[in-house]
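Engineer: build me a model:
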Amino acid sequence: MIIPNLMCSDMGRSVAFWRDRLGFAVTMTVDAARETRFGPDAMPETAVFTILEGAGGQLMLQTAGSLAEDLPEGFAGGLPDRPGIAVYLRDLSPDAVAAGLPAGAVLKGPETSWYGMREVYFRDPDAHVICVAAPDGPAPA
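Structural biologist: This is a model prediction of the structure:
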């Protein structure tokens, strides 16, 4: 199983985005003192790492400072200007997600691609590109 771990600058803001806008549920958090909490109410103010579940998979969020502590010396620990990852989430409603995003957040769509997927592209609060997609009719032959 591949589980993306996205760096974030504000854990509360990032969790709220994934939970409230995309319907993910918090399953585990770790705070700055390395105390682990489980369940949907496990969101301390000092969380530095969070696992969420939704769209048939898992996603991890980690503050840049916490990730820097886990990596060898020399890691800058800052967020890049443009993160080098795009997350593709299948089987959520692109139209419903787009309708719930703030004005100006959508980069492209919702529209149906040539390969039969209804898609909307947008950025999360830490500038990661997210695409929500669902089949829009039969796949092309």
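Engineer: only C-alpha atoms from now on, for both contacts and neighbour counts.
Structural biologist: Will do.
Engineer: the residue nearest the centre of the chain in helix, strand or coil?
Structural biologist: Computing the C-alpha centroid of the chain and ranking residues by Cα atoms, centre = their mean puts residue 18 first, at 5.6 Å. Assigned with DSSP: H, G, I helix; E, B strand; the rest coil, residue 18 falls in the helix class.
Engineer: this one as well, want them side by side:
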Amino acid sequence: MSAEDRQTMSVGLTCKDMKASVGFYREKLGFEMKESWPDAENPMWANMVLGGQSVMLGQATPPEKVGEMCAGDEEALAIHTGLATDFRDNLPGAGVTIYLQVPDIDAYFGEITGRGVETDCKPKTEFYGIRNVFLRDPDGYRLVMFTPVTMESCQSCGMPLTDAEPGQMYCDYCTDEEGKLRPFEQVFEGTVTGFFMGMQKMDRESAEKAATEHLSKMPAWAGQ
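Structural biologist: A predicted model of the protein is given here:
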């Protein structure tokens, strides 16, 4: 990989059909092939890049043929034989989800579906500050294409988020000096005394009951 690509996290995916996978990432998802080996026409390995994010694709090799590529390196032989065996015997990427950021998920969704890409859902805004679409590549690897979004309300207490940054989930009252979500007990007490008692003029007992019901509907405290 180039020095530029090494500055960001990269993932490597083993593929059953390199040409099909390269075509999917390049022609369907809009990736650029930055590097390849041995060549771009018949790659065994390719570095596909989208917005500075690197997805490296590699042709699957039968375990019994790994030795032909390791040139007597016993350590490499053991590592790559294990990888090849795992790919042969298991569902590729089971339990793994790869998130890739795009500037505008709604526009991107229109582009890729226009190219024939099938997605698992339409763009959806999540409570944790992103809008995303789920899809799978030709080998079944699960990809989530997303864009950070500005939330209208705090996902902890429900108060309006003014001047929020994309991806911001919580208001200043619900976070500490490091921006981390405060414990439920602190948020609960602030909701009781600050909102229901202070602003709604409720007595303590009524305020606690109202705060309990209110916070139970907040994504941050689901099931609390």
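Engineer: TM-score of the superposed pair?
Structural biologist: Remark: TM-score between the superposed chains equals 0.76 [TM-score structural alignment, normalised by the length of structure 1]; 129 aligned residues with a Cα RMSD of 2.5 Å.
Engineer: now the corresponding residue of structure 2 for the residue nearest to the centre of structure 1: closest residue in space that isn't a chain neighbour?
Structural biologist: Correspondence of residue 18 of structure 1 to structure 2, assessed by TM-score structural alignment: residue 25. Ranked by Cα to Cα, 6 or more residues apart in numbering and with sequence neighbours excluded, the top spatial neighbour of residue 25 of structure 2 is residue 31, at 5.4 Å.
Engineer: in structure 2, which helix has the most residues?
Structural biologist: Longest helix in structure 2 by number of residues (criterion: DSSP state H): helix 74-89.
Engineer: spell out the residue ranges of the helices in structure 2.
Structural biologist: Along structure 2, counting by DSSP H, helices occupy 3-6, 18-23, 67-70, 74-89, 105-114, 184-190, 204-215.
Engineer: any idea how far the residue nearest to residue 25 of structure 2 lies from residue 132 of structure 2?
Structural biologist: Relative to residue 132 of structure 2, residue 31 of structure 2 is positioned 18 Å away (Cα to Cα, to the nearest Å).
Engineer: more neighbours: those two, which one.
Structural biologist: Shown here are residue 31 of structure 2 and residue 132; by other Cα atoms under 10 Å, residue 132 has more neighbours (25 against 21).
Engineer: ok, now which ones touch the equivalent of the more buried one over in structure 1?
Structural biologist: Under the alignment defined by TM-score structural alignment, residue 132 of structure 2 is paired with residue 119 of structure 1. Shown in contact with residue 119 of structure 1 (Cα atoms under 8 Å, 6 or more residues apart in numbering): 94, 109-113, 131-134.
Engineer: ok, and the closest non-adjacent residue to residue 119 of structure 1?
Structural biologist: Leaving aside its chain neighbours, residue 119 of structure 1 sits nearest to residue 133 (4.3 Å; criterion: Cα to Cα, 6+ apart).
Engineer: does that neighbour touch residue 97 like I think?
Structural biologist: No - when contacts are counted by Cα atoms under 8 Å, residue 133 of structure 1 is not listed as touching residue 97 (9.9 Å).
Engineer: between those two, which has more neighbouring residues?
Structural biologist: Neighbour count, other Cα under 10 Å: between residue 133 of structure 1 and residue 97, residue 133 has more, with 25 against 18.
Engineer: any idea what the more buried one aligns with in structure 2?
Structural biologist: Match for residue 133 of structure 1 (TM-score structural alignment): residue 146.
Engineer: my guess is its match contacts residue 100, does it?
Structural biologist: Yes - counting by Cα under 8 Å, residue 146 of structure 2 touches residue 100, with 6.2 Å between them.
Engineer: which stretches of structure 2 form strands?
Structural biologist: Secondary structure of structure 2 (DSSP state E): strands at 10-15, 32-37, 45-50, 53-59, 97-101, 124-125, 130-136, 142-148.
Engineer: mind putting these into a markdown table with distance to residue 204 of structure 2?
Structural biologist: Listed next are those as a markdown table, based on distance: least, Cα to Cα, whole Å:
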| stretch | distance to residue 204 of structure 2 |
| --- | --- |
| strand 10-15 | 53 |
| strand 32-37 | 60 |
| strand 45-50 | 54 |
| strand 53-59 | 52 |
| strand 97-101 | 45 |
| strand 124-125 | 36 |
| strand 130-136 | 36 |
| strand 142-148 | 39 |
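Engineer: and those strands: which comes nearest residue 215 of structure 2?
Structural biologist: Residue 215 of structure 2 lies closest, by Cα to Cα, to one member of those: strand 124-125, at 20.2 Å.
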